[in-house]
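Asker: Give me a model of this one.
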Amino acid sequence: MVLDKRRTFILNQMYHNNGIVNMKLLKNKLGVSQRTIYYDLDQINCWLECKGLKPIQKARGKGFYLTVDTCKELPSRLTLKNQWEYRFSQKERIQIILLMLVTRSTSLQELMDTTQVSRGTMFRDLKKASKELEYFEMKLTYEKRSGYQIIGQEQKKHQLMSNVISYILTAKDSPHLNEKLHDILYPSSNNNDDRLKPFLKKELASIEKTLNVSFTENVIQYLVLQIMIAIKQKNRSVSHEIDKEEIQILQKTKAYQSIEKLNDSLQEQEFGSIPSHEMLLLTMQLLGSRVHHEHITGTCTKEMSQLQMVVKKIIDDFQLIGCLIFADRKQLEENLFTHLKPAFYRLKYDISTNNHYLEEIQKHYPDVFYLTKRSLSHLESFIGKDIPDEEAAYIAMHFGGWLRRENQNTAKKYKAMVVCENGIAASGMLRSQLETLLPDIMILHTVSIREYNQSDYQVDIVFSTSYIKQKQAPVIYVPALLIDKDRENIVHQVKTILESINPVDQEVSLLMAMIEEHATIHQPGVLKEKLAQCIGNQYSLTKETYKPMLDELLTQDMIQLEEAVTSWEEAIRVSAAPLLKNESINQRYVEAMIHNVYENGPYVVISPNIAIPHARPEQGVNRLGMSFLRLKKPVAFSDQAKHQASLVIVLAAIDNETHLKALSQLTEMLSEPGNTDRLIQSADADDILAIVKQYSLN
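Answerer: I've put the predicted structure just below:
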């Protein structure tokens, strides 16, 4: 009886949701038809019956659920004791293959047995695995006697193993893959290994205190595995592959000193010892590990002081390019610095990171991702390397979360917390999304699973990205990045919970009593009904704010072509005229833009020949708008040649977000080689609109 990945996912949804799972949710999550899901449910019921468990129950008009008895028994039955209970996807099989080969030479038959695929499928998988090895500058070889093996530098092998372990530990909805990881690394687990794991967790808690950080649970599991592997690695030597000067730098860090202390403790407890070369690699891993939060102290190395300055420049650039100002900037700087410290070491030591949210960020937040990539030049110069998209996506999550911080100061009736294992960037992003979606709920805490288990929190609701044991407050399981189908489900669950905390009838009665004190009610029945509707609709789904494209803002009537103006002040006034005419802005906004240049200098000249004057939304913006002035003769915003502009584009933003899609398209258009000259040489507005159209794509 086969229980494949999709059917296992359906079972996991029912088990983890502690309630009814509706058909719409399953269709949206899996992207398949209702007919397919009903077939899957039949197959799952057959599997449950084979295991002696009760089948899935159906609540008419609501959805599907598991009985209490089935939920109790399921964790012990859904294991890999029978390998055919779960089919790994190709991506998962590749990780298993790489993990096996990086630890030892392996025969074709062993690879087939472990992944439960045919010979033909395994050859296709090996071809793909070989391709992935090229990224790590290694290659796959085959010898008849020993089988397949990986050839390459030891440090590269360590990077590959770290990458695979990290991927498996952070893979969503795949406990089977995690279980397979332990089977491969520890095929014959003994009592010593069972004692070593809790010992290492305790030692890592001590290291956290020494380094003033709090690691995520995934990072703790990852480090435990890396240390256990390091103890067994007696023959590998990477010291000759690391620069001598870099070795000295590593040995002076608190992280290395913590590993030395850990090594002493391991020897005292007779668990073995960590070879000196492995201590260097573990130090790199420790420095590059993502944290949930950090207790920032006053002391800072020269390198970290420079990184703090880089953080300020990144935020400056994002604000400049994005034509916005972040609220509570100091806190943003601290959070971004906390994230970038380990990111700096990951980039410095070529430690790759698995960002499972990269595709979702690129798909659902392309404007924020694009503007983030444009803001990282100072970080790239500081590190001397390009920033990979995986790292850029984490930084984009910081900015994406912070963009929604404004207008969040309304009175909140209910308290909640977020439990998230994905680090400070993902936690902040999720928090902001939930606060925007649920205006009556205040998120008091964002914590890791360990912190949740160790303390009690007085909240009404807990939002969690991972399965956790419910305490006093009900738990709602959420993804780290929300899209419309997730929002709808969350709103429904929140509404159900809050109605049980504070029933609608009770709220209506309180309101009726208050109204009766101060007014005469002529139709109490009608008023009660209207109040109940109003309160009941309090958590109707809030759709994402619509973000117009560039060609929706830069229309023909917003474009002007002039030969010259007498001053930069006149350039701003002339460029803003169409927005004044259609009442997108008032005169106060024009004066605010001019005042900003006097106050802050020619910051509006974002690159040669291009100026984007703007001010704050509250300084006279009525609705989102953009206007475009082309000058044949450039106007000077200062006495320096680099501050001359022939294109003066006025932006009137209503908040920190709505204009970002159009602005990212504008930025892309202006950064394309040759486009600035084409725009300056345009004969009429139609020529400009033709170029604008090319970049106005979803």
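Asker: from here on, contacts and neighbour counts on C-alpha atoms
Answerer: OK.
Asker: Quick test: name the residue nearest the centre of the chain.
Answerer: residue 426 (4.2 Å; C-alpha atoms, centre = their mean).
Asker: Against which helices or strands is the host helix or strand of residue 24 packed?
Answerer: Residue 24 belongs to helix 23-30 when assigned by DSSP states H and E. The elements that helix 23-30 packs onto, with contact taken as 3 or more C-alpha pairs under 8 Å, 6 or more residues apart in numbering; DSSP states H and E, are helix 34-50, helix 484-501.
Asker: Next SSE downstream of the longest strand anywhere in the chain?
Answerer: Secondary structure of the chain per DSSP state E: the longest strand is strand 625-636. Following strand 625-636 in sequence order, the next helix or strand is strand 644-652 (DSSP H and E).
Asker: which residues touch that following strand?
Answerer: Here strand 644-652 makes contact (C-alpha atoms under 8 Å, 6 or more residues apart in numbering) with 323, 571-572, 575-576, 584-585, 605, 608-615, 617, 621, 623-638, 680.
Asker: Tell me what angle that strand forms with strand 625-636.
Answerer: Put simply, strand 644-652 runs at 160 degrees to strand 625-636, going by axes from the mean of the first three to the mean of the last three C-alpha atoms, to 10 degrees.
Asker: burial count for residue 467?
Answerer: When counting by other C-alpha atoms under 10 Å, one arrives at 16 neighbours for residue 467.
Asker: and it, what does it touch?
Answerer: Going by C-alpha under 8 Å, 6+ apart, residue 467 touches 16, 477.
Asker: quick one on the thing from earlier: helices or strands next to the helix or strand containing the residue nearest to the centre of the chain in the packing?
Answerer: For residue 426, the host element (DSSP H and E) is helix 423-437. On a contact count with 3+ C-alpha pairs under 8 Å, 6+ apart, helix 423-437 meets strand 291-294, helix 329-348, helix 389-402, strand 414-419, strand 441-447.
Asker: quick one: the fourth one to chain centroid distance?
Answerer: The reference is to strand 414-419. On the basis of C-alpha atoms, centre = their mean, to the nearest Å, strand 414-419 is displaced by 19 Å from the centre of the chain it belongs to.
Asker: which secondary structure elements does that strand contact?
Answerer: By 3+ C-alpha pairs under 8 Å, 6+ apart, strand 414-419 packs against helix 423-437, strand 441-447, strand 461-464.
Asker: circling back: identify the residues contacting the helix holding residue 426?
Answerer: Applying C-alpha under 8 Å, 6+ apart, the set of residues contacting helix 423-437 is 216, 290-293, 335, 339, 394-395, 397-398, 400-402, 404-405, 408, 418-421, 441-443, 446, 480-482, 487, 491, 541-542.
Asker: Buried among these? Make that a PyMOL selection.
Answerer: Remark: buried members of these, expressed as a PyMOL selection using 16 or more other C-alpha atoms under 10 Å:
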select buried, resi 216+290+291+292+293+335+339+394+395+397+398+400+401+402+404+405+418+419+420+421+441+442+443+446+480+481+482+487+491+541
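Asker: Sequence B follows; please return its structure for comparison with A:
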Amino acid sequence: MMEKDLSKGAEQLLNHFTKFNKFITLKEIMELFEVSRRTAFNRLSEINTYLREEGITEIQNVPNHGYKLLNDAKETLFKKKIVKGVPVENFQDLSKENRLSEIIWLLIDGHYNVSINKLSEMFNCSRNTIIKDFKAINQLFPEINIITTNRGRKLNNNERYIRLMIYELLQRNNQSIKSHIKKIGVDWNGYYKLVVDSQKSLEMDFSENSITLLTYLLIFFEWRISNNNIVTNEKDYYWIAENTHGVLTTSEGIFNKLFKGVYYSGEVVFLSKVMLCSQVMDIGCVNVGLYEDMTKISRKIVFRYEQLTNEQLANDSFIKVLSNHLYATFFRVKFHLPYVSNEVDEIKKKYPKLIQFTVIACEPLEKYLNERIPVNEIALICLYFGSGEETEYSDIGESDRIQKAALAEILLVCSSGIGTSEMLYSELSKKYPLIKFSMPLEIKDLSKVFKIKYQSKLIISTASIEKNNYPIPVIKVKAVLTNRDQVVIEDEFRKYLPLKMEHNTDVISHLMNIISEYAEINDSKKLRSDLDDFIYPNKSINTNKLNRPSLRELLTLRNIKIMHVNKNTTWLDVLHTGCRMLSQQEIIEPRYENEIVKLIKKYGPYMLISDDIFMAHASPKNGSNRVGISMVLLDNPVIIAEKNQKVNVSCMFVLSPGSNHEHDRVLEELISIVRNTEKINKILVSKDKLEIRKLML
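Answerer: Predicted coordinates:
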């Protein structure tokens, strides 16, 4: 803050000078601050008097050019924390992403003339480029409201929206925004400690990423509140009070420390929501009812996923890990605080099948929330399913966990708290079955491992860690492995564990992908063969792949039935009709139908995959000879009422999974169709099998 002997108008003008590396004319000062010529001169004189007394170079006046604050004066002002922020003199040749971030920050700051001409001059680019930048900002934040005034562009959104913009940019690890927040002029370590200390009263164990994110947000919140930008009328105070304990009082305590007893109820609720929405390793602040609900939902989700994939995941430790994650998902969806991340974008691209299965598995949580779960949240949850079968979740103590990690040949590290290292574990352990990988570790665990006798040869980390701090090599990879990551990992494994390596065909594929980015491949088969001969002499690639048939191949007209429902028709009749179509082709045995009936009577209508659409299936070992599917469309719905659950069914699919995940492709395609509400509505009213098949395919 400025000293008291500098007026507010002069303070604003001095702040303005620190933002530009150019001359500012007297006319520009008069127009920008809407003051007279005399007032402008008085403020310039007041600033120069103040700078002289502080021993700082005064604002320079060059005839025919205007006024300019020299760089040495700016550096002194920032060093002494007389002004806050960061100079804009290094804004030449910025990337588009950084330029957008800087424009967003200038709009949020609100003290500057954010005009197209000024931005063009500031960033040394054309007006057309700046116009495109504003369009790109609108695409990033569709609800942003940037209005044009006689002084330039201005943000016209409420404070809550502005906070969520920064929240999203920080989640995406936006370095420009981080830099601005760090240079606001506060004690980073003090705010970091405030977040760490809050965990005790919150009964929450934040992930490392969450602690860092909350620290940035707390600094930003304090800055906004200090400038009278307040979040008001924030809802859900009473809901948080009734369903959690210690959260609201912890937020109040934080604001008491920051503002010495003066704070706003809207800010308390908003901070409480942000903390509840953070990724945690453990949470104890939710009341018994919510705790029990989330545990039940976790079990239902795992059960549905197991039924879809024929994988076995369920144990108490896995349920606990998933439940901890689901709290953050639940709170973010309920409070409408979106989750975004560059890693999640990659997950959505790389694991579309897993995401499709997870969408269906998460229906109990959607029903509990009474709204759809965003795909970004689904992508996070799918990481746990993608790793759950292989990850050695166990209730071992801290000492035993570190001892076990020390016996591993490769240490896997992650700080994100979203299960990325679990997914990494799953991928690597399947590809390199002879290598011993550690259970996923946090960064802080590494120092404990190296204090005891260890046999680890290499650290693979999805987080940035200081390589020189550890006695063994460290390689940094993406949470979702890229082709380059795969090649680097393969090379390091051959260097440090040559006897544990098997012939790995994946590395050839990754090399082919990298080569194709830079050159046109005329004969991919020959190139693949030559690469294989070079890397694996005297070995050949096993190109046999499991054939996974499509929905088009399996859902023939023979396997579609339009069934009339009368007052005596039951769901058992519908199931029998669907099973008979498959048993007549010897796709399933009669006992398969009996197993489905047992499952429904034991678990209720366990696989309602969309409104009115049920997918009946059982384990392959219970009479599934090969993959197949049938469809029974009803002219009136039937009711499945089992285990205190009651659902209407207008369409029933009977799926035979085959012996080794042959059903994955058809299931993925089917899920895509049933999530298309418009298409399903047409199918449900159709009266012709040929039309139904065309709509399905």
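Asker: any idea how far the counterpart of the residue nearest to the centre of structure 1 in structure 2 is from residue 380 of structure 2?
Answerer: Using TM-score structural alignment, the partner of residue 426 of structure 1 in structure 2 is residue 420. According to C-alpha to C-alpha, to the nearest Å, residue 420 of structure 2 and residue 380 of structure 2 sit 9 Å apart.
Asker: Repeat that for residue 586 of structure 2.
Answerer: 39 Å.
Asker: quick one on the thing from earlier: could you tell me where the helix holding residue 24 of structure 1 falls in structure 2?
Answerer: Helix 23-30 of structure 1 corresponds to no residue of structure 2 when matched by TM-score structural alignment.
Asker: Sort out which residues of that helix are buried, please.
Answerer: 23, 25-26.
Asker: related to what we said a few turns ago, looking at the helices and strands packed on strand 414-419 of structure 1, which is nearest to residue 299 of structure 1?
Answerer: Among those, helix 423-437 comes nearest to residue 299 of structure 1, with 21.6 Å by C-alpha to C-alpha.
Asker: can you redo the helices and strands packed on helix 423-437 of structure 1 as CSV with distance to residue 506 of structure 1?
Answerer: Converted to CSV, these look like this (distance: least, C-alpha to C-alpha, whole Å):
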stretch, distance to residue 506 of structure 1
strand 291-294, 40
helix 329-348, 40
helix 389-402, 35
strand 414-419, 16
strand 441-447, 19
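Asker: and residue 307 of structure 1, which of these is closest to it?
Answerer: Proximity to residue 307 of structure 1 (C-alpha to C-alpha) singles out helix 329-348 among those, at 7.6 Å.
Asker: For the closest one, give me every contacting residue.
Answerer: Applying C-alpha under 8 Å, 6+ apart, the external contacts of helix 329-348 of structure 1 come out as 284-285, 287-291, 293-294, 304, 307-308, 311-312, 315, 351-353, 383, 385, 387, 391, 395, 398, 402, 424-425.
Asker: Past it, which element shows up next along the chain?
Answerer: helix 358-364.
Asker: average gap between the helix or strand that that following helix is followed by and structure 2?
Answerer: Later in the chain than helix 358-364 of structure 1, the nearest helix or strand by DSSP H and E is helix 366-374. Once fitted to structure 2, helix 366-374 of structure 1 is off its aligned match by 3.0 Å on average (mean C-alpha distance after the TM-score superposition for structure 1).
Asker: May I see the helices and strands packed on strand 414-419 of structure 1 arranged in a markdown table, with distance to residue 601 of structure 1 as well?
Answerer: Listed next are these as a markdown table, based on distance: least, C-alpha to C-alpha, whole Å:
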| stretch | distance to residue 601 of structure 1 |
| --- | --- |
| helix 423-437 | 33 |
| strand 441-447 | 39 |
| strand 461-464 | 45 |
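Asker: Now name the helix or strand holding residue 189 of structure 2.
Answerer: Going by DSSP H and E, residue 189 of structure 2 is part of helix 188-202.
Asker: Check the mean deviation of that helix from structure 1.
Answerer: Compared with structure 1 after fitting, helix 188-202 of structure 2 deviates on average by 2.8 Å (mean C-alpha distance after the TM-score superposition for structure 1).
Asker: by contact count, what packs against that helix?
Answerer: Counting by 3+ C-alpha pairs under 8 Å, 6+ apart, helix 188-202 of structure 2 packs on helix 208-226, helix 247-259.
Asker: between the ones you listed, which one is nearest to residue 507 of structure 2?
Answerer: helix 208-226 (31.2 Å).
Asker: Mind listing what's buried along that closest one?
Answerer: Under the neighbour-count criterion of 16+ other C-alpha under 10 Å, helix 208-226 of structure 2 has 208-225 buried.
Asker: cool, stretch 655-674 of structure 1 as well?
Answerer: Going by neighbour count (16+ other C-alpha under 10 Å), the buried part of stretch 655-674 of structure 1 is 655-667, 669-670.
Asker: Identify the residues contacting that stretch?
Answerer: Residues contacting stretch 655-674 of structure 1 (C-alpha under 8 Å, 6+ apart): 321-322, 324-326, 366-368, 370-371, 403-404, 545-551, 553, 617, 624, 653, 675-676, 691-692, 695-696.
Asker: before we move on, the earlier item: buried only: go through the contacts of helix 329-348 of structure 1 for me.
Answerer: Neighbour-count burial within the contacts of helix 329-348 of structure 1 applies to 284-285, 287-291, 293-294, 307-308, 311-312, 315, 351-353, 387, 391, 395, 398, 402, 424-425; the criterion is 16+ other C-alpha under 10 Å.
Asker: tell me which element residue 31 of structure 2 is part of?
Answerer: Using DSSP H and E, residue 31 of structure 2 falls within helix 26-33.
Asker: Would you check the span in structure 1 matched by that helix?
Answerer: Under TM-score structural alignment, there's no match for helix 26-33 of structure 2.
Asker: continuing past that helix, what's the next helix or strand?
Answerer: Next along the chain after helix 26-33 of structure 2, taking DSSP H and E as the criterion, comes helix 37-53.
Asker: one step back: quick one: the helix holding residue 31 of structure 2 to chain centroid distance?
Answerer: Distance of helix 26-33 of structure 2 from the chain centroid (C-alpha atoms, centre = their mean) equals 44 Å.
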